[in-house]
Structures are given as C-alpha cells and as structure tokens.
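In: Below are the sequence and a predicted model for it; my questions follow.
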Amino acid sequence: MNKTTNFGATPPANALRVEAWRDLPRDATPAHYRITDEVGDTRLITLSKGNRIILDALIAQPVFCASPVRISDRVCILRHEYRVPIIKEMYENDAATDRARFGVYFLNGRVECVEQMEGRT
C-alpha cells in the first residue's frame, strides 16, 4: 500500500468525512470506469453497489479513512481486485475527532466513469 506521512500538514479542505452511507453518492447501479495508469495505458472495469459508491466518492474528492461504514474494506477490494490506484496519506492531530494520527484516501491516477448502465443490477 502506498502511504505518505504529512507531518504538520492538513488534509485538503474538501476531504469528505463519512458518518453514514447517506454522506456518499447514491447511485449503486453498474457502471464502467476507465483507469489510466502512469504510462498512459488504459483499462476498463465495471463496478456496482458499494464499490461503485466508494469510487464515485473518491473521484469527487479525497475521503477520510476512518468511518462507521467501513470504507477501508471497499478500498481494499478496489485496490486488490480491480487495481484502482488509491493511496493513503497520513496526517496528525485531527481536531474533529481528537485522533493523534489519521488517514485520507486519494486517487493516484486518472479514473473516470465512462458509461452508466441504467436499470441493470
């Protein structure tokens, strides 16, 4: 897993703090995503349900790791089964939760939704 520690830094102001599934994108129908790696090679994946919801959230903005909806479980699936380039950056002193150390997930490459497959499950 790619992990960077940013001592003294703060996460981006737009980082999403997820308290419940209602804080995440709602569309869980299947969709195709194009992933472009560092050398420009592309591949397509198809996601639905929770995996799609978490990837759509990451496409929109960075996402705090700790969450009651177990975001890290979905991130592991996206990383290992679908090879989505997701990294975790570590920070210190989260004023909102009083955590000494905490992480934020980021996409580390180009990922875009290319086709939503309406009405399919």
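Out: It's in. Numbering: from 1, shown residues only.
In: going forward, measure contacts and count neighbours with C-alpha atoms only.
Out: Noted.
In: Strands along this structure, start to end?
Out: Ranges of strands in the chain, per DSSP state E, are 3-5, 31-36, 42-47, 63-64, 86-94, 99-107, 110-116.
In: closest one to Asp23 among those?
Out: strand 63-64 (10.9 Å; C-alpha to C-alpha).
In: List the buried residues in stretch 37-49.
Out: For stretch 37-49, burial by neighbour count (16 or more other C-alpha atoms under 10 Å) applies to Thr46, Leu47, Ser48.
In: want to try JSON lines for the strands of the chain, with distance to Arg17 as columns?
Out: What follows is the strands of the chain, written out as JSON lines (distance: least, C-alpha to C-alpha, whole Å):
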{"stretch": "strand 3-5", "distance to Arg17": "19"}
{"stretch": "strand 31-36", "distance to Arg17": "24"}
{"stretch": "strand 42-47", "distance to Arg17": "23"}
{"stretch": "strand 63-64", "distance to Arg17": "5"}
{"stretch": "strand 86-94", "distance to Arg17": "11"}
{"stretch": "strand 99-107", "distance to Arg17": "9"}
{"stretch": "strand 110-116", "distance to Arg17": "21"}
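In: Check it against this one:
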Amino acid sequence: MTNQTKIRIPTDRPPANALRVDKWSDMPTGTSPARYEILGEDGQTTTITLAKGNRIILDALIERPVFCASPVRISDRVCILRRDYGVPITKEMYTNDSATDRAKFGVYFLNGAVRRIDGGAA
C-alpha cells in the first residue's frame, strides 16, 4: 500500500466534521478486540482484528476524517494500520489552519470500504 498524500489548493478547507484530537477522550472509547472487514481495490475482502489504540483510531476514521497533528500521536497508529493491516488511509494537506496558526496541516481520510463486523460498541 502506498502512502498517498494529496495537496489541496489554498482555498480548499477540510470537511467541517473533521475531528481535531487534543486528548484520547476526544475519540471513540472501545478498546476491546473488534473485527473489521476491508474491501480491497481488487475486490478481495480482508478481515483484521484490532484492539486498544489501533481500534480507537480506525473507529474514529470510520466515523469521520481526523486531523493529523495531535498530542496523542495519531500518525504512529496510522502508520501501523497502513503497513501492518493494509487499511486504506490517505492524507490530504491544507494551508492556513486558523485554529492553530499552522501554515500547513494534514487530515487523514479512510479511502475505501472498511467496516466493523463485530466487537463491542464504538
């Protein structure tokens, strides 16, 4: 899987529902093992089981896009989900974040069909 980054033009804005994470409690709460189904570009289905932080990040991405920069190190988990589990996560870059005064910032998106098939509440 490639690490896809899409650069947006300066007038573009991330989706209004994108999650800005300041602490773990801003994210879904389930940490027990849960199974997910990933539909690949080739039409093949892969089933994975995630728990703890990996599950929290994927549950958040299933709900909505997530800002990259975060005190809870979201990017570390995103790398694991991409590399070890083949989860299709992309990053889009934007400019001029008025909330943080950053010149450039990224937002992670789930780029494909991923759904939880069992394992507790979100």
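Out: Thanks, I have it. The shown structure was predicted, so the numbers you read here are calculated from the model rather than taken from an experiment.
In: Any idea what the TM-score is?
Out: Here the TM-score for the pair of chains, by TM-score structural alignment, normalised by the length of the first structure, is 0.95; 118 aligned residues with a C-alpha RMSD of 1.1 Å.
In: sorry, back to before: okay, the strands of the first structure, which one's buried deepest?
Out: Ranked by mean neighbour count, those are led by strand 63-64 with a mean of 24 (mean count of other C-alpha atoms under 10 Å).
In: Relative to the whole chain's centre, how far out is that strand?
Out: Per C-alpha atoms, centre = their mean, to the nearest Å, the displacement of strand 63-64 of the first structure from the mean C-alpha position of its chain is 7 Å.
In: Kindly report the same for stretch 1-10 of the first structure.
Out: So, by C-alpha atoms, centre = their mean, the centroid of stretch 1-10 of the first structure is 16 Å from its chain's centroid.
In: In the first structure, which helix is the longest?
Out: Assignment by DSSP state H gives helix 49-60 as the longest helix of the first structure.
In: what stretch of the second structure does it fall on?
Out: Mapped onto the second structure using TM-score structural alignment, helix 49-60 of the first structure covers residues 52-63.
In: Sort out which residues of stretch 76-92 of the second structure are buried, please.
Out: Those buried within stretch 76-92 of the second structure under the rule 16+ other C-alpha under 10 Å are Arg77, Val78, Leu81, Arg82, Tyr85, Gly86, Val87, Pro88, Ile89, Thr90, Lys91, Glu92.
In: Show me what the last one lines up with in the first structure.
Out: Counting by TM-score structural alignment, Glu92 of the second structure corresponds to Glu89 in the first structure.
In: thinking again about what came up before, what angle separates the longest helix of the first structure from strand 110-116?
Out: 130 degrees (axes from the mean of the first three to the mean of the last three C-alpha atoms, to 10 degrees).
In: quick one: the residue nearest the centre of the first structure from Val75 of the first structure, how far?
Out: By C-alpha atoms, centre = their mean, the first structure has its centre lying nearest to Leu58, at 3.6 Å. According to C-alpha to C-alpha, to the nearest Å, Leu58 of the first structure stands 10 Å off from Val75 of the first structure.
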